[in-house]
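Enquirer: here is a sequence with its predicted model. Questions after.
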Amino acid sequence: MAQATIGDSEFDRDTAVTPRPDHQGGPGVFDAHLSQGWTILRAVNGGYLLATAARALGQVLPHPDPFTITAHYLTPSGPGPAVIRTDVIRTGRTMSTGQARLLQTDSAGHEVERLRVTASYGDLDGLPDDVRTSAKPFAIPPYERCLGRADGPDVASASPFSSGSTEITERLDIRLDPETARWALGAPSGRGEIRAWFGLADGRDADPLSLLLAVDALPPTAFDLGLGGWVPTVELTVHVRQRPAPGPLRIAVSTRNLAGGFLEEDGEVWDSEDRLVAQSRQLARVLLP
């Protein structure tokens, strides 16, 4: 099978948005179809939703790339039709800011808001080359020594909520660091850390939009704390720092504080040239069985 390319892959097709004509609610209104293929357990994956909303914002803002994007997840999204309503808040010479709301129609015919996003866009290719950082790539075994789907139980079967969809796992190439995958064997470390190699299963290289998926694609850190169950995202912020080089990504997520049924997850994404290309933080609920 030939490797998929940016713009011609399942991810691109499934995050596609179609602008409505002015007489049907436009401008700035888009139709989308949330694919069953990006579902996990009970709902559509939050990173996939964020990438879809970001694609719509990229069509109304004058700059091409999300620099910082924040999403609040209001109600669970399901596969099927969705509408994205965008607003341009401000445009400037080097950055522009907008808002997007993703909505679906419920069984009673009412429009329900699923996701609200605010983002500032710019041009990653126009950033200066200077880098002054103390950040260093984290240690992880080589790809071939890490654990994939064929090496053990997948996310859903390791969770008490084992009923539900795991279709997203067929679209991702995730190889977990064995040191942070012991929860799958019933021996979590208790440190709240997950590290992995990441790519799309069809071989498509990463771009700024797929980074929004990547930061929310790993098993939740709650598993490494010895907790199972659904961990829905409440809020997710992503900073895209550079356009990723071709090749697999390395992702690390960690939590330091679980309290009151909520935890934070801090993430960092490194590309094949050892560059920090994205950072994230999310607040998530821990729903115990």
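Expert: Nice, I can see it.
Enquirer: all contacts plus neighbour counts: C-alpha atoms, from now on.
Expert: OK.
Enquirer: in the chain, which helix is the longest?
Expert: helix 46-60 (DSSP state H).
Enquirer: what does the helix or strand that that helix is followed by contact?
Expert: The helix or strand immediately downstream of helix 46-60 is strand 65-73, counting by DSSP states H and E. Here strand 65-73 makes contact (Cα atoms under 8 Å, 6 or more residues apart in numbering) with 46, 50, 54, 58, 114-124, 208-209, 233-241.
Enquirer: of those residues, buried ones?
Expert: Neighbour-count burial (16 or more other Cα atoms under 10 Å) applied to the contacts of strand 65-73 gives 46, 50, 54, 58, 114-124, 208-209, 233-241.
Enquirer: next step: these restricted to strands.
Expert: Among the buried ones among the contacts of strand 65-73, the ones falling in strands (DSSP state E) are 114-122, 233-240.
Enquirer: run through who's touching stretch 3-13.
Expert: Contacts of stretch 3-13 (Cα under 8 Å, 6+ apart): 202-207, 210.
Enquirer: here comes the other one, which I'd like you to weigh against the first:
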Amino acid sequence: MSEAASAQAVRAAIGDSEFDRDTALVPRAPGVYDIDLSAGWTIINAVNGGYLLAVLGRALADALPHSDPFTISAHYLTASQPGPAVVRTDVVRTGRTLSTGQASLFQYDEQGREVERIRVLASYGDLDSLPEDVRTTARPPAIPPLDQCFGPSDGPAPVSGSSAIADRLMIKLDPATLGWALGAPSGKGEMRAWFGLADGRDADPLSLLLAVDALPPTAFELGLKGWVPTVELTVHVRCRPAPGPLRISITTRNLAGGFLEEDAEVWDSADRLVAQSRQLARVRLR
């Protein structure tokens, strides 16, 4: 049995998976947490922005009286590196149905001075208390069955731009958005894929913060190469996801002045829109 098949056969549980261990925080003081950022969630040499958002999201879930992120907006100030970091949180307001807080993640420079890497503002609530009434024109993305899609392990060599994080994810890309990997990008700013964690852990609200920033950049299908660092990312978590793989669709409609937006939708196995996001990212045009 392959390593991937073995991981799926013995599925990790929520709370007892690599993702949970690598986002776990050690309380230092009220609202202050220490963490060692894992090198397993890096893209090239930088720590993935979705993983960082999940770390801060977990800190706020502990600091606030509500545990589920409803909306979280992050500004990425400097690139994070694997290693020690400290998260500081601040409770802005608490209410009966929503609580709001802010958090920042800091690391240390060569002189031992703190450098702020990312700052977020978020509102938390209880997803299980929301009414079931849904009125939407949104539809799940049309993606071929999982066994007809492709990931890094399906190629003869690692896909260009892949990294340590790819070993921790189950990503199967829609062939229609895979032209960039074959040297023939479509020119459309689209990326669609099946998504999960490689150890079989089901999705929860915190892992959705990772999911929206885990696919290859849409810039690749626009014919661009290289790192596409996030400047700002806002995520809306709409409901608790059902067990099973997620489907993610990301689109870009406008690249101008060296920046593009990415709009993401995340759908669960019950055909529910469980998360939405928009980010502004910088691209290298040459």
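Expert: Arrived safely, thanks for sending. Just so you know, these numbers come straight off a predicted model, no measurement behind them.
Enquirer: what distance do you get for the residue mapped onto residue 262 of structure 2 from structure 1 to residue 68 of structure 1?
Expert: Alignment note (TM-score structural alignment): residue 262 of structure 2 maps to residue 265 of structure 1. Relative to residue 68 of structure 1, residue 265 of structure 1 is positioned 17 Å away (Cα to Cα, to the nearest Å).
Enquirer: of those two, who's got more company?
Expert: residue 265 (25 against 19; other Cα atoms under 10 Å).
Enquirer: the helix or strand that contains that one vs structure 2, mean deviation?
Expert: Secondary structure assignment for residue 265 of structure 1, by DSSP H and E: strand 262-270. Aligned to structure 2 and superposed, strand 262-270 of structure 1 gives a mean residue distance of 0.2 Å (mean Cα distance after the TM-score superposition for structure 1).
Enquirer: for that strand, packing partners?
Expert: strand 249-254, strand 276-285 (3 or more Cα pairs under 8 Å, 6 or more residues apart in numbering; DSSP states H and E).
Enquirer: hey, what's the angle from that strand to strand 276-285? Just curious.
Expert: Angle, strand 262-270 of structure 1 to strand 276-285, by axes from the mean of the first three to the mean of the last three Cα atoms, to 10 degrees: 170 degrees.
Enquirer: I'd like the distance from strand 262-270 of structure 1 to the chain centre, please.
Expert: Strand 262-270 of structure 1 has its C-alpha centroid displaced from the chain centroid by 11 Å (Cα atoms, centre = their mean, to the nearest Å).
Enquirer: quickly compare the helices and strands packed on strand 262-270 of structure 1 and say which is most buried.
Expert: Among those, the stretch with the highest mean neighbour count (mean count of other Cα atoms under 10 Å) is strand 249-254, at a mean of 25.
Enquirer: gap between residue 254 of structure 2 and residue 281 of structure 2?
Expert: With the distance defined as Cα to Cα, residue 254 of structure 2 ends up 11 Å from residue 281 of structure 2.
Enquirer: overlap of the contact sets of those two?
Expert: Joint contacts of residue 254 of structure 2 and residue 281 (Cα under 8 Å, 6+ apart) are 260-261.
Enquirer: please list all residues in contact with residue 149 of structure 1.
Expert: Neighbour list for residue 149 of structure 1: 174-175 [criterion: Cα under 8 Å, 6+ apart].
Enquirer: that one -> structure 2?
Expert: So, by TM-score structural alignment, residue 149 of structure 1 is matched to residue 152.
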